[in-house]
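J.: task: produce atomic coordinates for the following.
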Amino acid sequence: MDKNGQSVQVEHHTEYNPRMIETKWQAFWQEHRSFEPVSIDTQKPKKYILSMFPYPSGAIHMGHVRNYCIGDALARHYRKNNFNVLHPMGWDAFGMPAENAAIKHKTHPKTWTYANIDTMRKELQSLGLSFSREREFATSDAIYTRFEQEFFIKMWEKGLIYRKEAYLNWCPKDQTVLANEQVIEGKCWRCDTPVVQKQMFQYYIKITDYADELLEDLESLEGHWPTQVITMQKNWIGRSRGLNFRFELDSHTKEQLDHQITHLEVFTTRADTIYGATYCAIAPEHPIVQKICEKGILESDVLSAIKAMQNSSIKERALSEKSGVPLNLFVIHPLTQERLPIWVANFVLMDYGSGAVMSVPAYDERDFEFAKKYHLPIKLVLATPEMQGMDSYRIDNDLQKAIIHEGAMIGGRFNGLIGDEAREQVIKYFEEQQWGEGVINYRLRDWGVSRQRYWGAPIPMVHCEECGIVPEKIENLPIVLPEDVNIDGEGNPLDKHPAWKQCLCPKCGKPAQRESDTMDTFVQSSWYFLRYSTPPSLWEKQAFDEASLRYWLNVDEYIGGIEHAILHLLYARFFTKVLRDLGYIHIDEPFANLLTQGMVLKNGAKMSKSKGNVVDPNSLVAQYGADTARLFVLFAAPPTRELEWNDSAVEGSFRFLKRLWDRSMYILPDFAQSDASALIDSQTCSLNKEEKEARKKVYEALQKSHEIFSKKQSGYAFNTLIAASMEAFNALSKQDNPRVWSEGYYILLHILEPIVPHICWELSERYFMCKNFQSIPVDKTALESQSVVYAITINGKKRAEVEMTLDLDQGQILENARASVAKWLKDANIKKEIVVPFKLVNFVI
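T.: The predicted structure is shown next:
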């Protein structure tokens, strides 16, 4: 339309061609380094936007698309608001899948990994994601390993790393230790091989030294992290105060154990229930079990049951039915002098406390389930509602479920005490008798980081016959992997490479051997976000640049899946605190804000090849373009909710972009202004109803954009912003004023640029001579309504709605209201007329 409202075709208007447009702008952004941050710019506020980096498996999936589009929308928004934005990308590149692929495809893990990185980098670029290309790295890069090994050595020297022998989850096929979380239904998460328990040496990092700080600092994240994630971390750390004490073994049991073991140490958080203990349960790996098995006095069925428990993973034990076997051994209750039987139970873990528990079935669901199964006594010792009027304990094997609420202790020296007071008095008495002590215990265990595999960061330790285990010299780092290895899936290839393994002791200079274990890949992902802050020009010289750290940290927005709520996020928080204490960095917490995006589903299930419901992002981009893919994943659901795939919704997203493109031909040719709204202000008073409504819808969308990105509306609800933009676009299309159309179009491109950047950059360049998106202020006058809709009721029942201008007096309002409901008022006696300004008119008849 021209200035007179006549249609005008802009001569360079063409059909919407996503491939051409997106290729053009992706090349432009790369050529002009559009997304590289200024290392330090004190004239601008900074934003560090980070999405969790991917494992280079070979191809991106829709979960990647959703994660990175959320982060990209934030990064683009802050750039146009004049922030200095760090928005990096890298690759979590070490891990067993590369070794498995090497065996399958007869290639080298390094070759497979870096080829996948090249492929996935191109796939991510095709989405127009505004990542810093210059700060990209892979965790398998030697220069990254060099500083990781330095951290390991510093932690060893500080006493934060130790080596000990323990029972571990072992995959016989992959020939490596597995974390508890990597055991799925008793099988290896990678190859489905049944997992066994194997006693072997392992390096551990003392994360438990930081348990209190990790727990207490969660308070600073309240309101910034999802409540669910904070709760999961609190439960995982699991701090509890209780009583650690000793049960003496009876004389018969001591004889059976050749008097080498004289007591059983246990921990309980419920010292107030101590009179209710009816048996003790110990882990299958407990020294008592080892000793009794060595003596060969157990029945074959008992021995077989114990072996089965020992070969079950910790996770499998937690999920399976409670089971156990008696040992015909006994302990003496310190208060009652009763003999309590010792059972081996699958629910007791050797690495939690002492590997033994006092079992009180009346007040513990797990102990209750076990006691019911094996017909063990259930003793009631607290005056709970179930025990009204009882003044002494009693056995009640008919109890239907464990009692979870508290009650006063019955009988004995602690009679009448309840809750915390009772527990503290029992602890005090045991300390006076030197039977035990009050302690703080944690569910959290030290972090085992040894992995018996090739494709990982070598642990920088050396085994010397003279000096023992000593760290490599810092100046000799990095210790890199040998590339001339045979990956056959049998054992650790590093153990079979003498030229690499043989070395000189860093301490005495004599022949020694390198440690062949490599680090858990969670180590690499526990500090990568810190590395991004340092300019690449300094990467060879130092782990971090102090000035850059102080400028960029913390990460302002961290985006990733809820599945990383415990391990990755906990380890990253821990590593941050350790590196602070080692003098590398200055912050306590790495991630100021956390967004956990929901999964992408199809047909109600998570996308997976096994379910046959995978949608290939490359095919989606090839058919519809990157902007359609981006629009769909941000429009289909709020970021934190699950997203159900919908083919028709994808088509709808494409149609909207095509309409946006096609109707650009009606933009006024002379409307190339950086402040488009200035052309409307002088005409505002003369706009008609449709024109004012269109401007209102546009500015409502703009205001929503400001609110969503500033978190005045929670959760970055891009779906509501897109809906508001579509509504504004439809309102613009219903009016005929070319200046209102052009102004609204200009503003919508600015609103939508973080979501669909390619089409917005192209149209802005074509029609507004603009290659730089900036924030636009909201025109408050456009949001002001000139009229209001009144509800017209008779005796409180709604009969009509009437739109009236704001300048009417009460008499005019009543006159319009009566006219709208005249047929109901005919011959009626109106007793009262009630006007609620700007809301309703009620006639009482």
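J.: drop to CA atoms for contacts and neighbour counts, all remaining ones
T.: Noted.
J.: now do the end-to-end distance for stretch 172-180.
T.: End-to-end distance for stretch 172-180: 15 Å, by Cα to Cα, to the nearest Å.
J.: cool, stretch 338-357 as well?
T.: End-to-end distance for stretch 338-357, by Cα to Cα: 16 Å.
J.: may I see the buried residues of it?
T.: Across stretch 338-357, burial judged by 16 or more other Cα atoms under 10 Å covers 339-357.
J.: kindly report the same for stretch 611-625.
T.: Residues 613, 614, 615, 617, 618, 621, 624, 625 are the ones in stretch 611-625 that count as buried (16+ other Cα under 10 Å).
J.: return the subset of the residues you listed lying in strands.
T.: Among the buried residues of stretch 611-625, no member falls in strands (DSSP state E).
J.: how about residue 658, nearest residue that isn't a chain neighbour?
T.: The shortest distance from residue 658 to any residue other than its chain neighbours is 6.2 Å, reached at residue 16 (Cα to Cα, 6 or more residues apart in numbering).
J.: to compare with the earlier structure, here is another sequence to fold:
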Amino acid sequence: MGEVYKPEEIEIKWQRIWEEKGVFRVKEDPDKPKYYVLEMFPYPSGRIHMGHVRNYTIGDVIARYKKMRGFNVLHPMGWDAFGLPAENAALKHGVHPADWTYDNIDYMRRQLRRLGFSYDWSREFATCDHEYYRHEQRFFIEMLERGLAYRKKTLVNWCPSCHTVLANEQVEDGACWRCGTEVVQREMEGWFFRITAYAEELLRDLEKLQGKWPEKVLVMQRNWIGKSEGAEIEFEVDGLPEKITVFTTRPDTLYGVTFVSLSPEHPLAERLAERAGIKEELLAFREKARRARREIEEGLAEKEGLFLEAYAIHPLTGEKVPIYAANFVLMEYGTGAVMAVPAHDQRDFEFARKYGLPIKVVINPEDAELDPETMEAAYEEPGVMVNSGPFTGLPSEEGKRAIVEHLEKIGVGRKKVSYRLRDWGVSRQRYWGCPIPVVYCERCGVVPEKLENLPVKLPLNAQIDEAGRSPLPKLESFLKTECPRCGGPARRETDTFDTFVESSWYFARFACPDAKEPLVSEKVHYWLPVDQYIGGIEHAILHLLYARFFTKVLRDLGYLHLDEPFEKLLTQGMVIKEPYKCPRHGWLYPEEVSESGTCLKEGCGERVIVGRPEKMSKSKCNVVDPDEMIKRYGADTVRLFMLFAAPPERDLEWSDQGIEGAFRFLKRLYHLVSEWSEKIREVEPYSGDGNDLPSELKALRRKTHQTIRKVTQDLEERLHFNTAIAAIMELVNHLEDTLKKASPEAPGFYEVLKETLRAIVLLLSPMTPHICEELWEKLGEKGLVAETEWPEWSEEVAREEEITVVVQVNGKVRDQLRVPAGTPEERVRELALSSSKVKRHLEGKTIRKVVFVPGRLINFVAN
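T.: This is a model prediction of the structure:
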């Protein structure tokens, strides 16, 4: 029996050697091309899960491969340590968030080290370290000076469970992105980043990412930014000096306006209601709309309105049209006011029908005439303008331009570009976050902290109450301070930053994590942008949009030199597994289910229901513990299975049989190399022209060079790790078959064997680095695999001696030819036409066309 494969022993050995030799520590080297690969850093939630393992394994393969290709590779790791996840978990376990966070970091770091990832751990930081967030506070103050940060009172999304404000992007289907509690609307003061100042650039620069980022992500960002081109139009209010400004993408329908809708939150709505003596009705209507916000945004709520007993003056006809507060008009979109054209907007159509308001057709289809009395739905398509004064008869697209020009000429409107994107609310009413570095002084107002006084440290002696409310507003040692401007008494801001602020610039800090200044120009200039960024599709809007915005801000503040932070983006799929459910005991862990599919809990014996594979979650018990898998099979096996089971962008279905298969393959390879290592340790790999080799060894060399080519292309061009691994497995199978047939006495036997085994180890090393280092040593090679050059292939050696060419007649296969590789078309045609099978199908027909695909097929088109 051969040598036993002991993964734990081997893996710990090589992890120690990598650490001692500082193999993955890097610094700037202008003589080498750089490559920066980064996986989205984790929340220190307690333990890594299989999704983490997949994400980080993908990044590690890329980092190791690029290092072997001669790149100076930066591959760092840190911790996204502030925010609600850590705070809520700490509350649940009755410990301080700082203790919870740092204990988790220690545990998760050990887990990541055990998996053998090639991180430069000297660059590690946690975003809750004050030496990190002091620079973030500086950025905020500089943004404040430039008007890119500001404070205002506004209607916000409030999570009653988390006791904090949420940005629009953090509300998913009307609920808190973190805890799932239904979000309510509140009016509060808070701090905002003026991301809208970069809306056009954020949209335009998506073109730079075309073909480098998944199209789905680009579409999601375009939609979120939501550029609309149209017009702003002013409606006077009858009897008042105020004007209502509306934004519309359909100025061609202006003559069809029969009423104006205001958001219940619109300041004018309250003034009009007060004038009409219906303020209480408006407030009740507003509150009802707030409660139904989720259904309204999803288009599920019934459209309701309140007549404000006031009229707007149509800017072109002078006609008076009623003003309504409408529950479907949202204050934060557009201007909070809408010109209602029931004939040509379905929402307005339904509202008009409900409240008996006029419907006026001003756009007809080219081949029909609409009757407002019999219309069953709004006509929203382009057409020909009617009932539109001097613009009647114009095509509607032309009418848009003509009407806007006329509005500008008479001073009641203008061409306008609008965006769905809203400014980023960054105030959070929670404790575990970066303090916002401003104070409130009765004499000076809002005053930023002096740069030399940074960081404003989060007091770690504060205790959160059981409900999760922040202790900062009541912590006098933090709250009371001196005004940086006048020296008088002042109070500190007690809101903290949204945790997405920390993750919006961390990738740049990895270039210079120990620097006293925020970012060191020559270091960030060398390393940025990130060449390959890897993370989940769930961050397509939140994190990625904010990181792009922050990069542009830091560029304009003079810290960065680039427009976009991430050159390429890979969004990996989830790790999924089928859940098991017992009718009596509910969700079961896999070990609680018998091989025959019955519940093992308390001797139950009930037949277990097996669900469809879905994302692993503790709530459904369909989780697989990475520590357990590493203990049973070793890190290399876990890595190999995660890479082999599916392409990286697809969901990966966990399979116990699959990980067993990966383990068997590594054991096979280990035994194979161990069996032959003593005989080939001192042998040099084959380097001849191959003429002296028997056919079996020639074929093995050809397969070896073909595999090097295939794996290189899969990693370099497509990141298809699964097909790369499959190719290596095929080569191992081919080698084992050759060893059964070829004689060790044959010329070149040991040299070709050494060449093949050496190639297998090198090709597999980015995926399973520990076993490959061990096998490299067994083969008698010097140095580390991690520091060895990637193997090259010879096209001459890889070329097939004979290939199969498919012969078709009118697209149907009629024969196959074996011909020498590179055979010209004329010879292939001659051989094909001499085939009796082909002759039979061409008999009595005339060949009209010949399609020839070199190396693959020839097709005769005949009739």
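J.: superpose the two chains and report the TM-score.
T.: Here the superposed chains carry a TM-score of 0.89, computed using TM-score structural alignment, normalised by the length of the first structure; 809 aligned residues with a Cα RMSD of 3.4 Å.
J.: quick revisit: in terms of helices and strands, where is the residue nearest to residue 658 of the first structure?
T.: If you go by DSSP states H and E, residue 16 of the first structure is not part of any helix or strand.
J.: helices of the stretch 501-650 of the second structure, residue ranges please.
T.: Assigned by DSSP state H, counting those that start in this stretch, the helices in the stretch 501-650 of the second structure fall at 506-509, 521-527, 542-556, 626-633, 635-644.
J.: where in the first structure does the very next helix or strand once past the last one fall?
T.: Using DSSP H and E, the helix or strand that follows helix 635-644 of the second structure towards the C-terminus is strand 652-653. Strand 652-653 of the second structure corresponds to residues 643-644 in the first structure, going by TM-score structural alignment.
J.: circling back: could you look over the helices of the stretch 501-650 of the second structure and pick the most buried one?
T.: helix 635-644 (a mean of 25; mean count of other Cα atoms under 10 Å).
J.: who touches it?
T.: Applying Cα atoms under 8 Å, 6 or more residues apart in numbering, the contact partners of helix 635-644 of the second structure are 7-8, 11, 53-54, 57-58, 114-116, 629-630, 652, 658-659, 662-663, 666, 721-723, 725-726, 767-771.
J.: after superposing, tell me the mean distance of it to the first structure.
T.: In this overlay with the first structure, the average offset of helix 635-644 of the second structure from its partner residues is 1.2 Å by mean Cα distance after the TM-score superposition for the first structure.
J.: which stretches of the stretch 451-600 of the second structure form strands?
T.: Counting by DSSP state E, counting those that start in this stretch, the stretch 451-600 of the second structure has strands at residues 480-482, 489-492, 496-497, 530-535, 566-571, 575-577, 580-582, 586-588.
J.: burial of the aligned partner of residue 221 of the second structure in the first structure, as a residue count?
T.: Following TM-score structural alignment, the counterpart assigned to residue 221 of the second structure within the first structure is residue 233. Using other Cα atoms under 10 Å, residue 233 of the first structure has 19 neighbouring residues.
J.: residue 233 of the first structure contacts residue 564, doesn't it?
T.: No: counting by Cα atoms under 8 Å, residue 233 of the first structure sits too far from residue 564 to count as a contact (10.7 Å).
J.: find the nearest non-adjacent residue to residue 485 of the first structure, please.
T.: residue 493 (6.4 Å).
J.: so who does the aligned partner of the one you found in the second structure touch?
T.: By TM-score structural alignment, residue 493 of the first structure lines up with residue 471 in the second structure. Going by Cα under 8 Å, 6+ apart, residue 471 of the second structure touches 431, 462, 463, 464, 465.
J.: quick one: residue 471 of the second structure and residue 684 of the second structure, what's the gap?
T.: As judged by Cα to Cα, residue 471 of the second structure and residue 684 of the second structure stand 70 Å apart.
J.: residue 422 of the second structure and residue 198 touch, don't they?
T.: No: using Cα under 8 Å, residue 422 of the second structure makes no contact with residue 198, being 10.8 Å away.
J.: more neighbours, those two?
T.: Legend: neighbour count by other Cα under 10 Å for residue 422 of the second structure and residue 198, higher for residue 422 (21 against 16).
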